[in-house]
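*Asks:* what's the 3D shape of this:
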Amino acid sequence: MPLETPARIVRELARHGYNAEREAVTLIAGAADPGTTLARAVERAGPDAFRVTAADVRAVLDGGPNATDAPVSDLTSTVESTTAEPSTAEPPAAEPTTTDGGATAERPADDSGSPTPHPSNSSGKPNDESPTEPETTAPETEGVWAGRNPDPSLRSFDVANDMTGQSTGTGEYGDFVKVFKDRYEKLSRQLRGRVNHRPAEAIQSMSGGSDAAMVGLVNDIRSTASGHWLVELEDTTGTFPCLVMKDREFASAVDELLLDECIAVEGTLADDAGIMFVDSMHSPDVPRTYKPNTADRHVQAALISDVHVGSQEFMTGAWQRFTSWLHTEEAEHVEYLLIAGDMVEGVGVYPNQDEELDIVDIYDQYEQFAEHLKEVPGDMEIVMIPGNHDAVRLAEPQPGFDEHLRDIMSVHDAHITSNPSTVTLEGVKVLMYHGVSLDEVIAELPAESASYDEPHKAMYQLLKKRHVAPQYGGHTRLAPEEKDYLVMEEVPDVFHTGHVHKLGWGKYHNVLAVNSGCWQAQTDFQKSVNIDPDAGYAPILDLDTLDMTVRKFS
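*Replies:* Below you'll find the predicted structure:
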């Protein structure tokens, strides 16, 4: 029996949605007829099992020389051909290239972390029809790999800011006042150490020519006839106008302001004390000296989003190549899977969506998603948050799924939390946010500051503002709660989003920002709004170094 047979057995089990105990793989590899033994063990485990155990294999072997006189499933012939010939099921292993933020990619990327054109598609966007490099089997190494064998006792996992079951908002005026007061208090605390803050009410009573400083939410932005900028700030005591002269070196920063974000200004009051001439402007921001946390051992997390099961364009082949890869030796350190929303395509999300659905019932979509989730190794920790296509409220923050949907998606005991949430994996803080506000940031800010081609730059803006959805009343629906769950009170080590179906990553003040693309090829609706998705990619994050490899499965 060739030495590589155990690895082939593990891959074959993965294709059919099963894991196996290390001893089970060893027993199958040593059997007189490994293919038949594997098929018998799978049949004994049953269709509802996730793992083939050593007990299953021994029961088969104790029944005779693989009991070959009885009929078996079609799996037998598949396994026999798999163990007889070299496997080509693994995705191509291209030479990684270093890119922005210490990340690596399987194909060249520019220094922004955005993918460069795929050789088969002049638009630069991969699709299921594009030819890929020839798939190859990983070279043999010394010894035999007997399958994944993680030690769960080494893991640590925590979720913060989960508002599931905590919603108190009724939509009344008082709820809006509470959430904005909470936003102001949290963000102003991060700014008051930088300026000698005075409330708007106190500044109004100061004499002309006095030095002044204020922390407030941006209430209005408008340009004057002379081309200067008038920014009106609001705190809990009132509002005050602040003038940014067009010739000041920081004047361009006004172009990046959004309504309702929190900033601090310092300046001098006019002679009549009716306006402040701004000398400096500050955002809450991430400290430039921030040092991210890392894990104490080599362990990895796969960051994905926007699976969109139920769509006619869901990339089944790419997904199965991804989940098969997770069962290989190359992926043995991937112990966490983080999914940043849009597990399913949903129903009625955009005009004429029903014409592009493969599964028209929302619950059937989740049932099918759960089936695909069974292909993931059962020893992985899975974390999921909802997105705007999922069956939860659209207004953010979005609570986690209800009990019925949780029961449907109970595969591998996945952790389901709200959008957004901060998940701490072995000391590494990962802020998971689906990313609907990225549309607004990209629409409002200059192209060099935020664009769909470089979604991570829009994420930098949210990190700078320390809020995942700062602007109220625009396209992003926001729910008033007793507190603002969308504020980044703590600096994350990793910021993970999806939604825009574009792949991009980079580091902002040592925080790794990752938008992980999608698993849905371009739909007719996306064509109509000029969205060309980056589909079939899986960013793989080393939690011990925060380096990242982007793997392509499409």
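*Asks:* from here on, contacts and neighbour counts on C-alpha atoms
*Replies:* Noted.
*Asks:* Tell me how many other residues crowd Gly209.
*Replies:* Using other CA atoms under 10 Å, the number of residues around Gly209 comes to 15.
*Asks:* Check Leu357 too.
*Replies:* With neighbours defined by other CA under 10 Å, the count for Leu357 comes to 19.
*Asks:* And Glu329, by the same measure?
*Replies:* 16.
*Asks:* so who does it touch?
*Replies:* By CA atoms under 8 Å, 6 or more residues apart in numbering, the contact list for Glu329 reads Ala7, Trp145, Gly147, Arg148.
*Asks:* Quick check: the nearest residue to the third one once chain neighbours are set aside vs Gly267, distance?
*Replies:* When you say that, I think you mean Gly147. Nearest non-adjacent residue to Gly147, counting by CA to CA, 6 or more residues apart in numbering: Arg22, 5.8 Å away. Computed as CA to CA, to the nearest Å, the Arg22 to Gly267 distance reads 68 Å.
*Asks:* Touching, Ser451 and Glu444? I think so.
*Replies:* No. The pair Ser451 / Glu444 is not scored as a contact, 10.2 Å apart, by CA atoms under 8 Å.
*Asks:* what about the two, which has more around it?
*Replies:* Comparing Ser451 with Glu444 by neighbour count (other CA under 10 Å), the higher total belongs to Ser451, at 18 against 15.
*Asks:* Confirm that the more buried one sits in a helix.
*Replies:* No. Ser451 is assigned coil when assessed by DSSP: H, G, I helix; E, B strand; the rest coil, not a helix.
*Asks:* contacting residues for the closest residue to it other than its chain neighbours?
*Replies:* Distance criterion CA to CA, 6+ apart; nearest residue to Ser451, sequence neighbours excluded, is Ile442 at 5.3 Å. Taking CA under 8 Å, 6+ apart, we find Ile442 in contact with Ala450, Ser451, Tyr452, Ala458.
*Asks:* Could you also give me the structure for this next sequence, so I can compare it with the first?
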Amino acid sequence: MPMESPARIASALASHGFNASREAVTLIAGADDPDAALALAVETAPDDALVLTAEHVKSALDRGRDRRLADPDDRDDAGGAADGTADTDPSVSGGTGASEPGDGPGGAPVETKGSSGFVRDPDTSKRSISVARDITGQSTGTGEYKDFVRVFRDRYEKLSGQLRGRVNHRPTDSLRASPGGADAGLVGMVNDVRSTANGHWLIELEDTKGVFPCLVMKDKGIADLVDELLLDEVIAVDGTLADDAGILFVDSLHFPEVPRTYQPNTADRHVQAALISDVHVGSQEFMADAWHRFTDWLHTEEAEHVEYLLIAGDMVEGVGVYPNQDDELDIIDIYEQYEAFSEYLKEVPGDMEILMIPGNHDAVRLAEPQPGFDEELRDIMSAHDARIHGNPALVDVEGVKVLMYHGVSLDEVIAELPEAKASYEEPHKAMYQLLKKRHVAPQFGGKTRVAPEEEDYLVMEEVPDVFHTGHVHKLGWGKYRRVIAVNSGCWQAQTDFQKSVNIDPDAGFAPILDLDTLSMTVHDFN
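*Replies:* I've put the predicted structure just below:
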């Protein structure tokens, strides 16, 4: 039986005069017969108990089992053992055996109860998870011209503050008034990049005082860095002014960057987080069997330390996202898609902390930063009392800073930069570029829609320990200056639309991150 709504269970307990801990509600909701479990818990609770605890519920369920005749066919059989097969990459391991929902003991698990016979019992008192800088409920932009000026000015101020110590910065109006031949530096936003007739590079940089031309000679060692530039990102240059002070000859070019001295944070205990994205429930190509294998595995002893599930957007397939999408939908109503997703989410162990952000297929505005889901959708996705935040979100998980961003701007980076520096086959390298620029969506007016707000929520003011994205449906991970970058693939097989644009998805993978060591293993459930 699918798990009952935790909110309904809590309400029913309140009607009997009980407050209840979150763990107690989850145990009751995940029982084979929630109504019977609720009645038992109320019946057997101590008379003086004001708060129903997990121990009270466990004791009640044990008494209930003692009342039944011992029947070996009434117990869950062990199942879903790891198949032991390994990919060519030693950090990729096999998933669990296939199981179908509704097939008895071997079927897909419901909350808090799997089919392996192993009972998870984490110490939830040590958990800690919080989110900083969430746009949800904070949006003030009206789309007026002044709003765009304000957000770009905020971007410039935040990123220029990280760059001014590297060059002898002088505002553009001061440069124009300077004597020719002097050494000078400038921090500015890239306004234009073009090549000259002689093959040199002319970069126009803009600050709050104006625009100034900067020339990178083709024989300079820094000329290769010009290939990495995107419009609207903030950089710093150092060099020499021309004799008439009308142009700056660039000797060095600097990105905001991850400092080389950066040391990542780690958790104080052995605990793991599963990083996934792009579930796409509602699509005909949603891989339900792979999802069942994943959630079944989460109930096994091998996964007992996986206490967090972080989902980086696109929970559902959505409606009207791309041409002729209706032909590829299994569920055509957007609300029914979220109801189905919520049911699949109930297969995750009830003791896990779940945090999710939206993506471009979800029912929120397309412009970034995206706020979290509205109350109607939150009510639908009530399983586990999942935390729902905006895109992007900087998540602190037991001291480890995880920057979650769905990843629409990766399309832009991959389209604009050379293949060696950004490609769909190696999405983590495109993520390196965003870390270098300290902004998740630098270029305005292209593939990524940006909403003007009072501040630029897309700037990476803090260096994350982990950068987690999705969107491109490709699996890739690596380290950039000690920051782990991981794109977690998807749970959707190739659609006709993806085939038409040459997208070959990496589906059914679950990256598992050790928060105490920041090492990662990728499990294959396809």
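*Asks:* Looking at the second structure, name the residue matched to the residue nearest to Gly147 of the first structure.
*Replies:* Aligned counterpart of Arg22 of the first structure in the second structure: none (TM-score structural alignment).
*Asks:* Next: Arg58 of the first structure.
*Replies:* By TM-score structural alignment, Arg58 of the first structure lines up with Arg63 in the second structure.
*Asks:* The helix or strand containing that match - contacts with which helices or strands?
*Replies:* Applying DSSP states H and E as the criterion places Arg63 of the second structure in helix 54-67. Judged by 3 or more CA pairs under 8 Å, 6 or more residues apart in numbering; DSSP states H and E, helix 54-67 of the second structure is in contact with helix 22-29, helix 34-44.
*Asks:* just to revisit the earlier point, quick one: which of the contacts of Glu329 of the first structure is nearest Arg198 of the first structure?
*Replies:* Arg148 (59.1 Å; CA to CA).
*Asks:* returning to what we had before: okay, the contacts of Ile442 of the first structure in JSON lines with distance to Asn388 of the first structure next?
*Replies:* Shown next, in JSON lines, are those (distance: CA to CA, whole Å):
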{"residue": "Ala450", "distance to Asn388 of the first structure": "21"}
{"residue": "Ser451", "distance to Asn388 of the first structure": "20"}
{"residue": "Tyr452", "distance to Asn388 of the first structure": "18"}
{"residue": "Ala458", "distance to Asn388 of the first structure": "18"}
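*Asks:* if we can go back for a sec, which residue in the second structure aligns with the residue nearest to Ser451 of the first structure?
*Replies:* So Ile442 of the first structure corresponds to Ile414, using TM-score structural alignment.
*Asks:* In the first structure, what stretch matches stretch 224-237 of the second structure?
*Replies:* So stretch 224-237 of the second structure sits over residues 252-265 in the first structure, by TM-score structural alignment.
*Asks:* Apologies, that question was intended for stretch 252-267 of the second structure.
*Replies:* The aligned range for stretch 252-267 of the second structure in the first structure is 280-295, by TM-score structural alignment.
*Asks:* List the buried residues for that stretch?
*Replies:* Ser280, Met281, His282, Ser283, Pro284, Asp285, Val286, Pro292, Asn293, Thr294, Ala295 (16 or more other CA atoms under 10 Å).
*Asks:* Ala60 of the second structure against Leu38, yeah?
*Replies:* No. With contacts counted by CA under 8 Å, Ala60 of the second structure stays clear of Leu38, the gap being 9.1 Å.
*Asks:* ok, now which ones touch Asp134 of the second structure?
*Replies:* Contacts of Asp134 of the second structure (CA under 8 Å, 6+ apart): Pro371, His389, Gly390, Asn391, Pro392, Ala393.
*Asks:* how about the fifth one, what's its partner in the first structure?
*Replies:* When the structures are aligned by TM-score structural alignment, the residue of the first structure matched to Pro392 of the second structure is Pro420.
*Asks:* Burial check on its match, number of neighbours?
*Replies:* For Pro420 of the first structure, the count of nearby residues is 32 (other CA under 10 Å).
*Asks:* and what of Leu233 of the first structure?
*Replies:* Counted with other CA under 10 Å, Leu233 of the first structure comes out at 26.
*Asks:* What distance do you get for it to Glu249 of the first structure?
*Replies:* Per CA to CA, Leu233 of the first structure is found 20 Å from Glu249 of the first structure.
*Asks:* before we move on, what about Leu543 of the first structure?
*Replies:* Plainly put, Leu543 of the first structure is 39 Å away from Glu249 of the first structure if you go by CA to CA.
*Asks:* And for Ala45 of the first structure?
*Replies:* 69 Å.
*Asks:* For Lys220 of the second structure, which non-adjacent residue is spatially closest?
*Replies:* Excluding its sequence neighbours, the residue lying closest to Lys220 of the second structure (CA to CA, 6+ apart) is Asp251, at 7.6 Å.
*Asks:* And what about the one you found, helix, strand or coil?
*Replies:* In three-state terms, and counting by three-state DSSP, Asp251 of the second structure is strand.
*Asks:* correct me, but it touches Ala236?
*Replies:* No. Contact between Asp251 of the second structure and Ala236 fails when scored by CA under 8 Å: they sit 11.0 Å apart.
*Asks:* quick one on the thing from earlier: tell me which of Ala45 and Glu249 of the first structure has more neighbours.
*Replies:* Each of Ala45 of the first structure and Glu249 has its neighbours counted (other CA under 10 Å); Ala45 has more, 18 against 10.
*Asks:* can you pull the contacts of that one?
*Replies:* Residues near Ala45 of the first structure by CA under 8 Å, 6+ apart: Arg51, Val52, Thr53, Asp56.
*Asks:* Tell me the counterpart of Thr164 of the first structure in the second structure.
*Replies:* Structural alignment (TM-score structural alignment) places Thr164 of the first structure against Thr136 in the second structure.
*Asks:* ok, now Asp453 of the first structure?
*Replies:* Using TM-score structural alignment, the equivalent of Asp453 of the first structure in the second structure is Glu425.
*Asks:* wait, isn't Ala538 of the first structure in contact with Leu303?
*Replies:* Yes. Using CA under 8 Å, Ala538 of the first structure is in contact with Leu303, at 6.3 Å.
*Asks:* Would you map the helices across the first structure?
*Replies:* When secondary structure is read from DSSP state H, the first structure shows helices at 5-15, 22-30, 34-45, 54-62, 75-84, 173-189, 200-204, 316-326, 362-373, 403-408, 437-444, 455-465, 524-528.
*Asks:* Those: which one's closest to Asp220 of the first structure?
*Replies:* Closest approach to Asp220 of the first structure among the helices of the first structure is made by helix 437-444 (14.0 Å; CA to CA).
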